[in-house]
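A.B. asks: what follows is a predicted protein model with its sequence.
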Amino acid sequence: MTNIKKLLFCLILVIAFAIQADAALRWSLDFENGFNASSGTVDISRGNLGNPFDTSQEIYLLYDADSDSNVVRIGRTWQAPYCYLSYVNLASDILGPSGRVTIDFKIPVDFPVQCTSMTFFNSSTLDGLLDWQNQWLMMLSKPETASSDTRQRGQVQSNCWPGSGFYYLQQNWSYVLMPNPAAGWHTMEFEWYRLENNYPERDRADIRLKLDGETIFAYHDVLWTWPNTNLTIGCQRTGLEAEWGNTTRFHTGYPQNVLLDNIQIWDYTPQECGAPGAMEYLDGDVDKNCFVDFKDVKNFAEEWLQCTNPDDSRCDEYWR
């Protein structure tokens, strides 16, 4: 091997190591130490901190042979007090300004086609009515009621108090999954990269949701919510128990009995073109595949031929 080849080989190793080493783990919860996470204080309702495996509760741990680990089952009681598994007193930057959340979830064999929506991860302020405007969540949602489509949707929803008046803005990003997640374990992964901090109005960010490594959706420069420091696992918790009585909804446990494990929050930096934080494409990359080739030239020519009027604002891209 020549000296140049050796140098190139070492350079490749350094780059590969740098890519792998950039993602530091901020927070983790694997249920091998009961409900305790790597940091924060457990705030639980209808669960037994002293005996996490107490099946008389709505929230309890159990051993899963397929993953050879302890996992959590979060039920859905229809009687107050409503159940939730939350973590408070976390670091102020636990979810900001950018990050990546990964969650393992298990679909049962008898998973119903028309199931209810399920929240896997909820970030919120837990401060009553304001919380309803200031949260985001990762979930699988059911199809529209009037639709004959029975496929699940991977969804991230962001609510945020806009700073004026008693109302809120809600933004949903969802895509129909094809097909439904099969029985067994899956991994949902969500990444966000803040582009603009405009507190107390709205942040803007690049976002991407993945299921088992496949991109479900990716959006550039969309409205986003500033980082919250309270986390709820397995359901959406609004903090409205005093006002509305029902503080949680969209549980994973009833009636589906979907199990959760390995909830982790990571640092995030973009590693490839098209990833959150690196969605500004090269000039000439018409098909947005992160490089310019003959296909881009072909697509540009075909679209340019349809834009022969310089006064047509829709054709600005081709007349600049």
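C.D. replies: Arrived safely, thanks for sending.

A.B. asks: CA only for contacts and neighbour counts going forward, please
C.D. replies: Noted.

A.B. asks: element containing Gln20, please.
C.D. replies: Counting by DSSP states H and E, the element that carries Gln20 is helix 3-21.

A.B. asks: which helices and strands does the next helix or strand after that helix pack with?
C.D. replies: Next along the chain after helix 3-21, taking DSSP H and E as the criterion, comes strand 25-29. With contacts taken as 3 or more Cα pairs under 8 Å, 6 or more residues apart in numbering; DSSP states H and E, strand 25-29 sits against strand 259-266.

A.B. asks: after the strand it packs on, next one along is what?
C.D. replies: Following strand 259-266 in sequence order, the next helix or strand is helix 294-305 (DSSP H and E).

A.B. asks: pull out the buried residues from the helix holding Gln20.
C.D. replies: By 16 or more other Cα atoms under 10 Å, helix 3-21 has no buried positions at all.

A.B. asks: which strands or helices does that helix pack on?
C.D. replies: Helices and strands touching helix 3-21, by 3+ Cα pairs under 8 Å, 6+ apart: there are none.

A.B. asks: what sits against Gln171?
C.D. replies: For Gln171, the contacting residues are Gln157, Ser158, Asn159, Leu223, by Cα atoms under 8 Å, 6 or more residues apart in numbering.

A.B. asks: so the third one is in contact with Gln135, correct?
C.D. replies: Yes: counting by Cα atoms under 8 Å, Asn159 does reach Gln135; the two are 5.2 Å apart.

A.B. asks: name the residue in the two with the higher neighbour count.
C.D. replies: Gln135 (28 against 23; other Cα atoms under 10 Å).

A.B. asks: neighbours of the residue nearest to that one when sequence neighbours are not counted, just the number please.
C.D. replies: Closest residue to Gln135 apart from its sequence neighbours, by Cα to Cα, 6 or more residues apart in numbering: Ser124 at 4.4 Å. For Ser124, the neighbour count with other Cα under 10 Å is 27.

A.B. asks: out of everything not next to it in sequence, what's closest to Thr119?
C.D. replies: Met139 (4.3 Å).

A.B. asks: name the helices or strands packed onto the strand or helix carrying the one you found?
C.D. replies: Using DSSP H and E, Met139 maps to strand 135-141. Contacts defined by 3+ Cα pairs under 8 Å, 6+ apart place strand 135-141 against strand 118-124, strand 153-160.

A.B. asks: take a look at this one as well, against the first:
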Amino acid sequence: MRATTIHGPKDIRVEDVPDAAIEQVGDVVVEVELACICGSDLWAYRGVSKRQVGQRIGHEFLGSVVDVGAGVTSVGVGDRVIAPFVWSDGTCPHCVQGLPTSCPEGGFWGSGSSDGGQGEAVRVPFADGTLVRIPEGVDDGLLPALLALTDVMGTGHHAAVAAGVGPGSTVAVVGDGAVGLCGVLAAKRLGAERIIALGRHADRAAVARLFGATDQVAERGDAAVERVRELTGGLGAACVLECVGTEQSWQTGIGVVRDGGRIGYVGVPHQAPALSLGTLFGRNIGIAGGLAPVRAYLPGLMADVLAGRLDPSPVFDRTVTLDEVADGYAAMDERSALKVVVRP
């Protein structure tokens, strides 16, 4: 079978790899129908996050089950399924409490020797704890919206939940990548009254408005903080979604949050921010978030997609074939694409 591999900075290839196959009784093999490139994949693409030469890459995919281990009970051959970006056993104390990302048996697609999602097929360990079955008869036109649930929509939702967004909230979203835009959509879904989207790209601002942003702040740094405070009568936003993970984005988030407010953070901290505990303490700022437990959110988010209440698919603005996947990485790296779908 063919799959995407990474060999160094900006060196993405499609190569023949061993066929995905059942290894344990709890495994299934999924033939990939749709995958996509994540903003976090770009850290490896740029050489910031190290990978082994020839390692598989990609962690967002959905598809059809083509082989099933003897111990699997929740899905069968022919079922369409969604895979969150982390597999988990579904039975450990962490999984039971809704934190599958801390499962001791879990792991990430494309890490170490595991299968990556950007290929023709994937072996899924612990299928009963990991996969979510898509009901029969779902229109193919909904698949891009369901694909977004594998990571970015669930991650944006986690930021909103961690920040305490609820009916009537005033929210500021730091970051206009796919996760930040999904954070806007999540805040709207949770009932926020005012949503301030921070970002300087006009095309992404248009998606933010479509998703429910009421205000747009294109300034950066101190100017962005000043503008948000101006929009909020000098107070700042009660709920801030930090969706980037850099020191600058954290400084902005702390600058725009209201005293007594909360920051929900989901930006991967490849550049560790320098946080002042004294500032957080003195202003009573709460911080929560981290690696999104997407599997726990998937059933509820999928129900809303299928009911027509939620559509994160506008975050996808380009589609490539597997043979063109390197072009997709380059487009996202150059910011000529927001988020790229890969069709094997």
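C.D. replies: Cool, the structure landed. On a predicted model such as this, the values are computed, not experimentally measured, just so you know.

A.B. asks: quick one: TM-score?
C.D. replies: Scored against TM-score structural alignment, normalised by the length of structure 1, the superposed chains reach a TM-score of 0.27; 151 aligned residues with a Cα RMSD of 7.0 Å.

A.B. asks: my read is that the residue nearest to Thr119 of structure 1 contacts Ser123, right?
C.D. replies: No: applying Cα under 8 Å as the test, Met139 of structure 1 and Ser123 come out as separate, 12.0 Å apart.

A.B. asks: for Ile19 of structure 1, see how far away Gln236 of structure 1 is.
C.D. replies: 34 Å (Cα to Cα, to the nearest Å).

A.B. asks: same check, this time on Asn122 of structure 1
C.D. replies: As judged by Cα to Cα, Asn122 of structure 1 and Ile19 of structure 1 stand 28 Å apart.

A.B. asks: can you check Trp27 of structure 1 too?
C.D. replies: According to Cα to Cα, Trp27 of structure 1 and Ile19 of structure 1 sit 20 Å apart.

A.B. asks: then Phe105 of structure 1?
C.D. replies: Applying Cα to Cα to Phe105 of structure 1 and Ile19 of structure 1 gives a distance of 27 Å.

A.B. asks: do the same with Ile216 of structure 1
C.D. replies: 23 Å.

A.B. asks: Gln135 of structure 1 now?
C.D. replies: 31 Å.

A.B. asks: part of a strand, is Arg123 of structure 2?
C.D. replies: Yes: counting by DSSP: H, G, I helix; E, B strand; the rest coil, Arg123 of structure 2 is part of a strand.

A.B. asks: could you verify my assumption that it touches Val30?
C.D. replies: Yes: contact status for Arg123 of structure 2 versus Val30: in contact at 6.4 Å, counting by Cα under 8 Å.

A.B. asks: with neighbour numbers in mind, choose between those two.
C.D. replies: A direct count of neighbours by other Cα under 10 Å for Arg123 of structure 2 and Val30 places Val30 higher, at 29 against 25.

A.B. asks: which SS class is the nearest residue to that one once chain neighbours are set aside?
C.D. replies: Spatial nearest neighbour of Val30 of structure 2, chain neighbours left out: Val65 (4.4 Å); criterion: Cα to Cα, 6+ apart. Secondary structure for Val65 of structure 2, judged by three-state DSSP, is strand.

A.B. asks: gap between Val65 of structure 2 and Ala127 of structure 2?
C.D. replies: Separation of Val65 of structure 2 from Ala127 of structure 2 (Cα to Cα): 10 Å.

A.B. asks: the two: who's more crowded?
C.D. replies: For Val65 of structure 2 versus Ala127, neighbours defined as other Cα under 10 Å are more numerous around Ala127 (26 against 23).

A.B. asks: verify the contact between the more buried one and Val28 for me.
C.D. replies: Yes: using Cα under 8 Å, Ala127 of structure 2 is in contact with Val28, at 6.1 Å.

A.B. asks: just to revisit the earlier point, was I right about the residue nearest to Gln135 of structure 1 contacting Gln133?
C.D. replies: No: under the criterion of Cα under 8 Å, Ser124 of structure 1 makes no contact with Gln133, lying 9.0 Å away.

A.B. asks: start and end of stretch 15-34 of structure 2, how far apart?
C.D. replies: Chord length of stretch 15-34 of structure 2, first to last residue, is 18 Å (Cα to Cα).

A.B. asks: how about stretch 101-120 of structure 1?
C.D. replies: Stretch 101-120 of structure 1 stretches 11 Å from its first residue to its last (Cα to Cα).

A.B. asks: most packed of the helices and strands packed on strand 135-141 of structure 1?
C.D. replies: Mean neighbour count (mean count of other Cα atoms under 10 Å) peaks for strand 118-124 among these, with a mean of 24.

A.B. asks: for that strand, packing partners?
C.D. replies: strand 135-141, strand 230-233, strand 236-237.

A.B. asks: which residues in the stretch 201-344 of structure 2 form strands?
C.D. replies: For the stretch 201-344 of structure 2, the strands defined by DSSP state E, counting those that start in this stretch cover 215-217, 237-242, 257-265, 286-289, 318-321, 340-343.

A.B. asks: turn these into TSV, columns for mean neighbour count and distance to Lys188 of structure 2.
C.D. replies: Below are the strands of the stretch 201-344 of structure 2 laid out as TSV (neighbours: other Cα atoms under 10 Å; distance: least, Cα to Cα, whole Å):
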stretch	mean neighbour count	distance to Lys188 of structure 2
strand 215-217	19	13
strand 237-242	31	13
strand 257-265	24	15
strand 286-289	17	18
strand 318-321	16	25
strand 340-343	24	24
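
A.B. asks: now tabulate the ones you listed in JSON lines and tack on distance to Asp203 of structure 2.
C.D. replies: Converted to JSON lines, those look like this (distance: least, Cα to Cα, whole Å):
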{"stretch": "strand 215-217", "distance to Asp203 of structure 2": "12"}
{"stretch": "strand 237-242", "distance to Asp203 of structure 2": "20"}
{"stretch": "strand 257-265", "distance to Asp203 of structure 2": "24"}
{"stretch": "strand 286-289", "distance to Asp203 of structure 2": "28"}
{"stretch": "strand 318-321", "distance to Asp203 of structure 2": "13"}
{"stretch": "strand 340-343", "distance to Asp203 of structure 2": "15"}
